[in-house]
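In: sharing a model prediction with you, sequence too.
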Amino acid sequence: MTSQERAPDGGDTQQLGTAWWMVAVLFGLYVLSWVDRLIVSMLVTPIKAHLLLSDVQVSMITSTSFAIFYAIFGLPLGWAADRYSRRWIIFGGVALWAVATTACGFAQSYEALLVGRIFVGVGEAALLPAAYSLIADAFPPRLLTRATSTFQMAGKVGSATAFALGGVAIAFAAAHSGIHIPFHGPAQPWQLVMMMVGVPGLLIALLVFTFPEPGRRGATRAARPVAEKGAIAGFVRQNWRLLALMLVGTSCLAMCGYSMTNWVPAYIERHFGWKPVQYGVALSLMNIVSAVSLVINGWIVDRLFTRGMKDAHLRFYSWLILGFLPVIAYMFFATNVYVFLVCYCVAQFITVPFMVYVSSIMGLIAPATIRARMLAFFLFVFTILGLGAGPAIVAALTQYVFRSEAALGQSLAVVVTVCSIIALLSFRMALRYLAPTIAARAVHAPAA
C-alpha cells in the first residue's frame, strides 16, 4: 500500500481531523435523506384524503416501493463503491433523490407519487454503502465504532428534523394552500411540503467534494483484481453462520424500527388525537435522545472491544434488547400519550443501532475490496424485510386481521414484540462465531 493510500493511524491528528470533517458532511447528507424519506409519513392523512388511498396503498408509498428499489439498487451501487469514486457515487445519489422528492410534490395521482418514491429509494441507495466504506478506510479500528455510531446518529437527527420541521412545514403549507406553482398550478399543502424538503438537496450535495477520498485500507490497485476473484464467495462460505444469524437479527430489528417510523405518527393521530404540529416536536425530542444514545453506545462498545471483548458489538447489543424488551412489549398498550412517548424513545435504543454494529463488524472482518458490497447485501436483505415487509405487515394486520384502523396499535405491538425476541435469540447464537472470526482476521490482515 502506498503512502497516498494508507489510512490514517491514531496518531495523525491532521488526517483524523479531515476524517471527522468527512463524517460531518456524510452526517448532513444522511440527515437530509431521512427528512426526504420520512416527511411523507407525516402527510398520510392529507395524502389519503386527496388521492383517496387505503392503508395498504399508503404503505406502498411510504415504505414498500421505496424499500424494494432501495434494496435492489443498493447491490450494484455497493459494487460501484468498491471500484469507483465514492464521493461521485454519493453526489449522484443525493441529486437524484432531491429531484425525485421535489417531483413527488407535482404528483396528482397514486401512480405518479409511487414512481417518485421509487426514485427516492434509488437515489438514497447510493449513500450508505459508500459512506460506511469511506469511514472504515478513514479511521483506525479503535475509533471505528465511535465514528460509525456518530454517522448513524444522523438517522435519528434526520427523524427528529423531519418530525420537528415537518410539523412547522405542514402548518406553513396549510396556510398557503392553493398557491400557484409554475408547471403545476394550485398546490395542495402536502405537495408544497414535498417541494420544500426536496429542493435544498441539490445544493447540499456539493459538500461531498470538500474532503479528499481516503485510500482503501489493506488494498493496492495492482493487487485488487487478483484479490477480488472469488473473494465474496470465499468470505461468505467461511463465515456463513455468523452472517446468517446477523442477517436474521438485523432484519427483525429493521422490521421493528421501520414499522414504528412509518406508522407511529398515524397511530398517535388515531389513538391519542394529536395533530402533526403537536406530535412533531415530541417525536423530534425522542429521536434526539435516541441519537445521543448511539454515540454513548459506540463509546461503550469501543471501550469493551479495546479491553479484549472481541464480540462486544453483538454481546452489548443483546444486553440492550434483553433489558428493554418489557418496555417494548408494553408500549402500544399505554393509555397515556406521554407514557407512550417515553416507551417509544426507549424502544429506539435497540431499533436504531443495528447498522452501526453491522458496519463496524464488517470493517473488522471483511476485506476492503468487498466491504461495500457486503454492506450493500446486508442493506438489501434488511431493507426488503424491514422497510419493505415490516410496515406492510402492520397494514395487512390492521386491514385484514383486526379489520379496523383503530387496531393499528395492536398490529404494531405484534410486529415489534415478536421481531425483538427473534433478534435477541439470533444475536446470542451469533456470539460463538464473532470473536473467533475477528481474531482470525486480525492475524491475517496486513498492518493498517
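Out: Nice, I can see it. Numbers count the residues shown, from 1 in each chain.
In: every contact and neighbour count from this point should use C-alpha atoms.
Out: OK.
In: just the helices from the stretch 201-350 of the chain, written as ranges.
Out: Secondary structure of the stretch 201-350 of the chain (DSSP state H, counting those that start in this stretch): helices located at 201-204, 224-228, 231-272, 276-306, 312-330, 337-351.
In: so residue 2: helix, strand or coil?
Out: Following DSSP: H, G, I helix; E, B strand; the rest coil, the label given to residue 2 is coil.
In: need the contact list for it.
Out: residue 220 (C-alpha atoms under 8 Å, 6 or more residues apart in numbering).
In: any idea how far residue 138 is from it?
Out: The gap separating residue 2 from residue 138 is 15 Å, by C-alpha to C-alpha, to the nearest Å.
In: how about the helices of the stretch 201-350 of the chain in JSON lines, adding mean neighbour count?
Out: JSON lines is the format used below for the helices of the stretch 201-350 of the chain (neighbours: other C-alpha atoms under 10 Å):
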{"stretch": "helix 201-204", "mean neighbour count": "16"}
{"stretch": "helix 224-228", "mean neighbour count": "13"}
{"stretch": "helix 231-272", "mean neighbour count": "20"}
{"stretch": "helix 276-306", "mean neighbour count": "20"}
{"stretch": "helix 312-330", "mean neighbour count": "18"}
{"stretch": "helix 337-351", "mean neighbour count": "20"}
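In: between those helices, which one is nearest to residue 149?
Out: Closest to residue 149 of those, according to C-alpha to C-alpha: helix 276-306, at 5.5 Å.
In: tell me the angle that closest one makes with helix 231-272.
Out: Helix 276-306 runs at 140 degrees relative to helix 231-272, counting by axes from the mean of the first three to the mean of the last three C-alpha atoms, to 10 degrees.
In: pull the residues that contact stretch 186-195.
Out: Under C-alpha under 8 Å, 6+ apart, the answer for stretch 186-195 is 36, 39-40, 43, 46-47, 101-107, 166, 169-170, 173-174, 176-181.
In: wait, residue 415 sits on residue 254?
Out: No. Look at residue 415 against residue 254 with C-alpha atoms under 8 Å: they stay out of range, at 10.9 Å.
In: who touches both of these two?
Out: residue 390.
In: what sits closest to residue 201 if chain neighbours are left out?
Out: residue 98 (5.1 Å; C-alpha to C-alpha, 6 or more residues apart in numbering).
In: what are the buried residues along the helix or strand that contains the one you found?
Out: Taking DSSP states H and E as the definition, residue 98 sits inside helix 86-104. Neighbour-count burial for helix 86-104 flags 86-104 (criterion: 16 or more other C-alpha atoms under 10 Å).
In: likewise for stretch 137-156?
Out: 137-141, 143-156.
In: so what's the gap between it and the chain middle?
Out: A distance of 14 Å separates the centroid of the chain from that of stretch 137-156, by C-alpha atoms, centre = their mean, to the nearest Å.
In: adding another structure so you can compare the two:
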Amino acid sequence: MGRRTMSSETTPVKGRSFTLCLLIAVYALNFLDRQILSILKEPIAAELHLNDAQLGWMGGLAFGLLYSVLAIPVAWLADRYSRVWIMTTALAIWSGFTAVCGLAGSFPQLFLARMGVGIGEAGGTPPAYSLISDLYPPKQRARALSLYSLAIPLGSAAGILFGGLMAATVNWRWAFLVIGGLGVLLAPVLRLLVKDPVRGRFDKPQTGQLNLMGVVRLAAGKPTFWLISFGTACASLVGYGFLYWFPTFLARSLHMDIVSRSELFAGAFLISGIAGIFGGGWLGDRLGPGHKFAYPLIPAIAFIISAPLYALCVMAKTPQMAFLFVLIPQALGLTWIGPLLAATQHLAPANSRSQMSALFLLITNLIGLCVGPYFFGKLSDLLKPHYGADSMKWAFVIGLGFYIVAAVLMALASRTIKKDWVD
C-alpha cells in the first residue's frame, strides 16, 4: 500500500455515480453482515443455550468495541494512504470472519468471531466518508452521504430477510457462510474499479496535516463536536438496541415465526429507512447551507417526535399494527444521518476528515453500538420475572428516554455550530 500524494491521485468526476453505487453495495454488505445476527438470535440461543444478556454482549460489545477503537488508527491511515486499499482489506477481513461465525460451536467462539467482524468493519466507514466528501461539493454532501447511508436499510433488510429464510430452510450457520463468502468475492472488485479522488478538491487549500492528537485538540475546542457526538450516541443506543431486539419482541409478544418476523421487519425497515435517511439528507442540503443551525436541529425535532411513536409501536396487539406503527418513528430516527455526517465533515480541515469522523464514530459506537444491544437485553432479563414474555416490550419503553436526551443535546449544538464550522 503505497503512500499517495494529491498529485498522484485521480479524480473520477465522470464515474462518481458508479463509485458511489459500489460504495453503497460494500456498505450494504457491512450492515448485512452486522444485522443478520438480529434475526438469527433465537435459533442461535436455542442451540448454544444463551440468555438475553449474553445475546446483548454478542450483538454489542463483541462487535462494537474493536470496531469503534480501531476506527481511529484506520482513519489516521486513510488521511495519508489509499482509502480504497484500506476499504478493500477491511471488506475481506470482516467477510472472512462473518463466515467463521457459521462454524462457531459455543458462545466464546461466536463472541470472538464477532470481534473479528468488528475489526474488519472498522476500516469501512471513515475512509468512505472522506472519499465521498472529495467526490461531491459541500452543497451536495448531505444528499451524497445520505445516499451512501441508504445502504443501512438496504443491507439490514437484506440481512434480516435472508437470515430468516436461510434459518427456516437450512440452518443459521449457512446464512453466515454464504454472506461471508459473497464479501470475500466482492473485495477485489472494489479494488479494481474504484479510484481515490484528490483530497480536498472542493475545499479551501489546507497547509500541513493534523496528527491524531492534533485532531483531538481541535475537537476539544469545539462544543458542537461533543454535543453532536454524545447526542448521536444516545440516539444510536436506542436505534441499535431496537434494530437488534425488535425481532425478539415480534417473536415473544406477538408470537410470530422466524420467516414472518423477518419479512415484517425487513419490509418495515427498508421502507422507513430509505424515507428517513433520504429525507434527512434532502432537508440538510435544503436548509443547512444557509442556516447551519438546521443540521443538528433537524434530528432534534425528529427524536422528540419518535419517542412516543415508538412506544405506541411496541404496545401494538397485532403484527399488522406493529408494522404500521413502526414506519414513522423508524424513519424519523434515521433522519440524523445525512445532516450530522455532513456537519461533522465541516468540523475539521479536509485533510483530517477521516480522523474527525473516526473520533465521532468512536464516541457514538462505544455508547450506541456497544451498550445499546446489551442494555436492552440486560433490562429484559431484569424485567422478565415481572413481565414474562413482554419484558422486551417494557425494556423498549424505558430505553426511549435516551431519545429525549439526544434531542436536548442536538438543540444545544444548533446554537454553537456556526462558530465551530470549517469551510
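Out: Perfect, thanks for sending it. As the structure is a prediction and not an experimental result, all values here were calculated from the model.
In: after superposition, what is the TM-score?
Out: Scored against TM-score structural alignment, normalised by the length of the second structure, the superposed chains reach a TM-score of 0.92; 414 aligned residues with a C-alpha RMSD of 2.3 Å.
In: returning to that earlier point: TSV for the helices of the stretch 201-350 of the first structure, including distance to residue 115 of the first structure?
Out: Listed next are these as TSV, based on distance: least, C-alpha to C-alpha, whole Å:
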stretch	distance to residue 115 of the first structure
helix 201-204	19
helix 224-228	36
helix 231-272	19
helix 276-306	25
helix 312-330	35
helix 337-351	28
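In: out of those helices, which comes closest to residue 387 of the first structure?
Out: helix 231-272 (5.3 Å).
In: who are the packing partners of that closest one?
Out: helix 276-306, helix 337-351, helix 354-365, helix 371-382, helix 390-396, helix 408-444 (3 or more C-alpha pairs under 8 Å, 6 or more residues apart in numbering; DSSP states H and E).
In: the residue nearest to residue 201 of the first structure -> the second structure?
Out: Aligned counterpart of residue 98 of the first structure in the second structure: residue 95 (TM-score structural alignment).
In: wouldn't that match be in contact with residue 179 here?
Out: Yes. Applying C-alpha under 8 Å, one finds residue 95 of the second structure in contact with residue 179, separated by 7.4 Å.
In: name the residues contacting each of those two.
Out: residue 33.
In: what's the match for residue 144 of the second structure in the first structure?
Out: In the first structure, residue 144 of the second structure lands on residue 147 (TM-score structural alignment).
In: tell me the secondary structure for that match?
Out: Classified using three-state DSSP, residue 147 of the first structure is helix.
In: so which residues of the stretch 1-150 of the second structure form helices?
Out: Under DSSP H, counting those that start in this stretch, the stretch 1-150 of the second structure gives helices at 16-48, 52-59, 61-78, 83-101, 107-121, 125-133, 138-149.
In: residue 192 of the second structure: which of these is closest?
Out: Among these, helix 83-101 sits nearest to residue 192 of the second structure (C-alpha to C-alpha), with 9.3 Å.
In: quick check: angle from that closest one to helix 107-121?
Out: 170 degrees.
In: show me what helix 83-101 of the second structure is packed against.
Out: Checking 3+ C-alpha pairs under 8 Å, 6+ apart, helix 83-101 of the second structure ends up next to helix 16-48, helix 107-121, helix 125-133, helix 172-193.
In: so how much does it differ from the first structure once superposed?
Out: Its aligned residues in the first structure lie a mean 0.7 Å from helix 83-101 of the second structure after superposition (mean C-alpha distance after the TM-score superposition for the first structure).
In: mind listing what residue 90 of the first structure touches?
Out: 126, 127, 130, 131, 208.
In: want to throw the helices and strands packed on helix 231-272 of the first structure into CSV with distance to residue 223 of the first structure?
Out: Below are these laid out as CSV (distance: least, C-alpha to C-alpha, whole Å):
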stretch, distance to residue 223 of the first structure
helix 276-306, 31
helix 337-351, 39
helix 354-365, 19
helix 371-382, 16
helix 390-396, 42
helix 408-444, 16
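In: so which of these gets nearest residue 77 of the first structure?
Out: helix 371-382 (7.7 Å).
In: now do the closest one: distance to the chain's middle.
Out: 12 Å.
In: how much does it stray from the second structure?
Out: On superposition with the second structure, the mean distance recorded for helix 371-382 of the first structure (mean C-alpha distance after the TM-score superposition for the first structure) is 1.1 Å.
In: next, the angle from that helix to helix 231-272.
Out: Going by the same axes, to 10 degrees, helix 371-382 of the first structure makes 40 degrees with helix 231-272.
In: whereabouts in the second structure does helix 371-382 of the first structure align?
Out: Residue span in the second structure matched to helix 371-382 of the first structure, by TM-score structural alignment: 353-364.
In: what about the residue nearest to the spatial centre of the first structure, which SS state?
Out: The residue lying closest to the centre of the first structure (C-alpha atoms, centre = their mean) is residue 155, at 6.0 Å. Taking three-state DSSP as the rule, one finds residue 155 of the first structure in the helix state.
In: correct me, but it touches residue 32?
Out: No. Counting by C-alpha under 8 Å, residue 155 of the first structure stays clear of residue 32, with 9.0 Å between them.
In: rewinding a little: may I see the ChimeraX selection of the buried members of the contacts of stretch 186-195 of the first structure?
Out: Burial among the contacts of stretch 186-195 of the first structure is assessed by 16+ other C-alpha under 10 Å; the matching ChimeraX selection reads:
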select :36,39,40,43,47,101,102,103,104,105,106,107,166,169,170,173,177
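In: follow-up on the earlier one: how about the contacts of residue 90 of the first structure in CSV, adding distance to residue 434 of the first structure and neighbour count?
Out: Shown next, in CSV, are the contacts of residue 90 of the first structure (distance: C-alpha to C-alpha, whole Å; neighbours: other C-alpha atoms under 10 Å):
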residue, distance to residue 434 of the first structure, neighbour count
126, 28, 30
127, 27, 25
130, 24, 30
131, 24, 24
208, 34, 20
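In: ok now do residue 358 of the first structure, which residues does it touch?
Out: 246, 375.
In: which residue in the second structure aligns with it?
Out: Using TM-score structural alignment, residue 358 of the first structure sits opposite residue 340 in the second structure.
In: matching residues in the first structure for stretch 55-65 of the second structure?
Out: Using TM-score structural alignment, stretch 55-65 of the second structure pairs with 58-68 in the first structure.
In: distance between the ends of that stretch?
Out: For stretch 58-68 of the first structure, the end-to-end distance is 15 Å (C-alpha to C-alpha).
In: tell me the spacing between residue 134 of the second structure and residue 14 of the second structure.
Out: Counting by C-alpha to C-alpha, the gap from residue 134 of the second structure to residue 14 of the second structure is 13 Å.
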